[in-house]
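Chemist: next input, structure requested:
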Amino acid sequence: MMWNHKSVRSFSGALAFLLASASIAESPMNPQDAEVYPMARDSLLLDVTDTGNGLIAVGVRGHILRSQDGERWEQIVAPVNRLLTAVSFADEKQGWAVGHDASILHTTDGGASWELQHFDPDGLGPLLDVYFENAQRGYAIGAFGTFLGTTDGGKTWTAVDAPAVADAAVHLYAITRAPSGRYLMVGEMGSIFATDEEGQWVQLDSPYDGSFYDVQALGEKGVLAVGMRGNAYVTNELGVADWRRIESDTLLGLTSITPVSSKRMLITGLNRSMWVLDAPGRMTQIRVYDPESSNTGSLNAAVVRDGQVYLAGDRGIHVMPLPAEDLASVSQQ
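Modeler: Below is the predicted model:
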């Protein structure tokens, strides 16, 4: 089973419990600029992505962190102080971040500055993921079946006409696009959606009735989905009911999927743990931050750049080496 190695949006998903995690005092009505915090690099971060010219991470209180070398990080003042859950770049310059109160932010300079495109504290719930296939067309998804789309780079956002998604009325956690051009989306209650050959959204049969938190295309037709209680499922052909459960030997929630090569994936999860999944379907745990504790936060997203793995978690940015010769031998930092 060969896996496609492509540009990754990186958070490929947000945990359900994060819907309630923003117990921070936030202005209920009007957007306010995020405050600059000296320890922002060590605060709760939910997503990190490689823009092609640096790294961008987003998280609590509207924190946006930017680094061009992976070592020195600066906080960029965001036009909202809401929890930001996901970030996606269409190219080195054009990027979008989403979060609570249906906040959608846009940058045209690689993340050096951001403007607010969408904000709805009285209407839509939290947005939990965003994906742009190019600088014009993208989607933002979130709680209570929120599904927004744009074809003009975010100047206007409208509800996507997708009856199958609307009828399901579930929280939507992750969206991505396969090399074939088909979109994939997962959510609570085992929900799996995809676009068909005509571009219409359909709901697929699911092998699991718990929440899926991230989804990743495998080659042209395959799919990997991960979620609650260590559940990971793979199929060699989207739309065919041949899902196979991958034995993970864990009950920890799995939060994100990051391709490393055509044959390997990194999977992050609760307890600040991480696994490697190889092409034959073997899932091996390679990192536990606090093995003696059963409740020590989470790793929420990962990105691989220049031989390093950059992890976004409840304690900010973590960095670990990625030996090219044997991913499974990654040692604890």
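Chemist: can we go C-alpha only for contacts and neighbour counts from here?
Modeler: Noted.
Chemist: pretty sure Leu277 sits in a helix.
Modeler: No: applying DSSP: H, G, I helix; E, B strand; the rest coil, one finds Leu277 to be strand, outside a helix.
Chemist: with adjacent residues omitted, what lies nearest to it?
Modeler: Distances taken as Cα to Cα, 6 or more residues apart in numbering place Met283 nearest to Leu277, at 4.4 Å, with adjacent residues excluded.
Chemist: could you do Leu65 as well?
Modeler: Counting by Cα to Cα, 6+ apart, Gln75 is the residue found nearest to Leu65 once chain neighbours are left out, at 4.5 Å.
Chemist: sequence B follows; please return its structure for comparison with A:
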Amino acid sequence: MIYPKISSLSKRLRNPNVYFLFACVGIFCSTLAYAQGDALNETSVISARAEHSLIMDISKTETKLIAVGERGHIVIQQSGQKKWSQVQVPVRVTLTSTFFIDDQNGWAVGHDGVVLSTTDGGQQWQKLLDGDTVNKMMIGYAEQLVENILNEIAVANEEEIDELNERLENFQYFVDDSYAFGDEGASRPFLDVWFNNKNEGFIVGAYGLILRTTDAGKSWTPWTEKLNNMDGFHLNAINQIGDDLYIAAEAGTLFHSTDKGQTWNSLESPYEGSFFGIVGHQDQTLIAFGLRGNAFISHNKGNQWLKIETGVDSSLYGGHKLNAEHFVLVGASGVILHINNQGEVIKSETSKFKLPLSSVVFNDATNGKDSTLVISGLAGIQSISQENKG
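Modeler: Prediction:
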């Protein structure tokens, strides 16, 4: 059955003893945050300490870094400058991820089903979607799936009928849960966003949410049936590696697409714990990472995996490819792991405040001096100098 596990899933994820770090610091979504007041319709508050608050994700373009975080905070740092400047946003919910297709066009997603877009490099943002609209969309989608199956059953032969009845039962659970989420209100967060160009993209989130757009986010199509995710596991991250797309999800779930998300296949997982991200290089090297220091490397697009001996038991939440031979992972307790393309930890360090980290990007030197890792998390944004080698 598709969604009998949703109720138990909800209870499990709202139990503070599960994913204890999330319950404490709000990284990702295991303790789902509900909007306080009218946070979906109130603008973010400009704060002198926005860059020092919880920052969930950082994107890099040719001329700037753009970071998003709690209370709708979005801050921007222009290339060659140290100062971060906050811009106003039409919501004040926590923003979890951002993605820019070029220097001007970008998107951000977050709690309560929020999707924002910008066409001027992040100076101005528009709300495209929120959880109330998502709930209505998913109810209509679930009901349409049931109607489609009933039409198939009406003309099915005896060999087909058992399988179709099983699918019908699954989709009826889907309808029930879609209505239940609607009764809860705008509660389900989006966790990541990826675009192929200015128009085509995906957003992924809690309880198996995945939506596709072909018009820059003006309209969205549920893509749930395209994934083999009958238990509604959280879709934590989506990333393009080479020409392919990958989704890292809850309960050891990994998905792979070779056609920019039109179709998806499940990858055989190397463990049963949650994956929070996946990074890699176009030569087929992948690194998937998640709970309690677990990380795995593949040299054949996820067909086989080897465990990386990370030497830590802190959960890993963010990752970045520095170059073809060097990857960086960050996570709880401020851990920062440098890993080569053979899956060996070549350097392990801890951030200044030893607080959870959620994202990392490499900021190339523009003045011939040392470059920096820019990391974000519970203590805001920090920069760590990296020695240039060649």
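Chemist: quick one: TM-score?
Modeler: The TM-score (TM-score structural alignment, normalised by the length of structure 1) is 0.86; 307 aligned residues with a Cα RMSD of 2.3 Å.
Chemist: Gly230 of structure 1 against Ser256, yeah?
Modeler: No: with contacts counted by Cα atoms under 8 Å, Gly230 of structure 1 stays clear of Ser256, the gap being 11.7 Å.
Chemist: which one's more surrounded, the two?
Modeler: Ser256 (30 against 19; other Cα atoms under 10 Å).
Chemist: for stretch 317-337 of structure 2, the distance to its chain's centre please.
Modeler: Centroid separation for stretch 317-337 of structure 2 versus its chain: 16 Å, with Cα atoms, centre = their mean, to the nearest Å.
Chemist: quick one: the corresponding residue of structure 2 for the residue nearest to Leu277 of structure 1 from Leu21 of structure 2, how far?
Modeler: By TM-score structural alignment, Met283 of structure 1 lines up with Val345 in structure 2. Using Cα to Cα, to the nearest Å, Val345 of structure 2 is found at 24 Å from Leu21 of structure 2.
Chemist: tell me the spacing between the equivalent of Leu19 of structure 1 over in structure 2 and Leu150 of structure 2.
Modeler: Using TM-score structural alignment, the equivalent of Leu19 of structure 1 in structure 2 is Cys29. The spacing between Cys29 of structure 2 and Leu150 of structure 2, counted by Cα to Cα, is 35 Å.
Chemist: the match of Met283 of structure 1 reaches Ile297, doesn't it?
Modeler: No: in this structure, Val345 of structure 2 is not within contact of Ile297 by Cα under 8 Å, at 11.7 Å.
Chemist: would you map the strands across the stretch 101-250 of structure 1?
Modeler: Taking DSSP state E, counting those that start in this stretch, the strands of the stretch 101-250 of structure 1 run over residues 103-107, 115-118, 127-132, 138-142, 147-150, 158-159, 172-177, 183-187, 192-195, 201-203, 212-218, 222-227, 232-235, 244-245.
Chemist: could you dump those strands into CSV with mean neighbour count and distance to Ser23 of structure 1 added?
Modeler: What follows is the strands of the stretch 101-250 of structure 1, written out as CSV (neighbours: other Cα atoms under 10 Å; distance: least, Cα to Cα, whole Å):
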stretch, mean neighbour count, distance to Ser23 of structure 1
strand 103-107, 24, 17
strand 115-118, 17, 22
strand 127-132, 31, 16
strand 138-142, 26, 18
strand 147-150, 20, 24
strand 158-159, 13, 28
strand 172-177, 28, 20
strand 183-187, 25, 23
strand 192-195, 22, 30
strand 201-203, 19, 33
strand 212-218, 29, 22
strand 222-227, 24, 24
strand 232-235, 22, 30
strand 244-245, 16, 35
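Chemist: need those in CSV (columns: distance to Arg272 of structure 1).
Modeler: Listed next are the strands of the stretch 101-250 of structure 1 as CSV, based on distance: least, Cα to Cα, whole Å:
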stretch, distance to Arg272 of structure 1
strand 103-107, 27
strand 115-118, 32
strand 127-132, 20
strand 138-142, 24
strand 147-150, 30
strand 158-159, 35
strand 172-177, 20
strand 183-187, 22
strand 192-195, 26
strand 201-203, 32
strand 212-218, 16
strand 222-227, 15
strand 232-235, 17
strand 244-245, 22
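Chemist: nearest to Ser273 of structure 1, of the ones you listed?
Modeler: Ser273 of structure 1 sits nearest to strand 222-227 of all these, at 13.9 Å, using Cα to Cα.
Chemist: quick check: angle from the closest one to strand 212-218?
Modeler: 160 degrees (axes from the mean of the first three to the mean of the last three Cα atoms, to 10 degrees).
Chemist: in structure 2, point out the residues matching strand 222-227 of structure 1.
Modeler: Against structure 2, strand 222-227 of structure 1 falls on residues 285-290 (TM-score structural alignment).
Chemist: which residues outside that stretch are in contact with it?
Modeler: For stretch 285-290 of structure 2, contacts defined as Cα atoms under 8 Å, 6 or more residues apart in numbering pick out 248, 273-280, 295-302, 315-317, 341.
Chemist: hmm, 6 Å instead?
Modeler: 274-280, 295-299, 315-316 (Cα atoms under 6 Å, 6 or more residues apart in numbering).
Chemist: follow-up on the earlier one: of Cys29 and Leu150 of structure 2, which one has the most company?
Modeler: A count of neighbours by other Cα under 10 Å puts Cys29 above the other of Cys29 of structure 2 and Leu150, at 23 against 16.
Chemist: and that one, which helix or strand is it part of?
Modeler: Using DSSP states H and E, Cys29 of structure 2 sits in no helix or strand.
Chemist: so in structure 2, which helix runs the longest?
Modeler: helix 158-184 (DSSP state H).
Chemist: who does that one touch, helix- and strand-wise?
Modeler: Judged by 3 or more Cα pairs under 6 Å, 6 or more residues apart in numbering; DSSP states H and E, helix 158-184 of structure 2 is in contact with helix 131-154.
Chemist: run the chain-centre distance for the helix it packs on.
Modeler: Mean C-alpha position of helix 131-154 of structure 2 versus that of the full chain (Cα atoms, centre = their mean) differs by 25 Å.
Chemist: relative orientation of that helix and strand 190-195 in degrees?
Modeler: Helix 131-154 of structure 2 runs at 80 degrees relative to strand 190-195, counting by the same axes, to 10 degrees.
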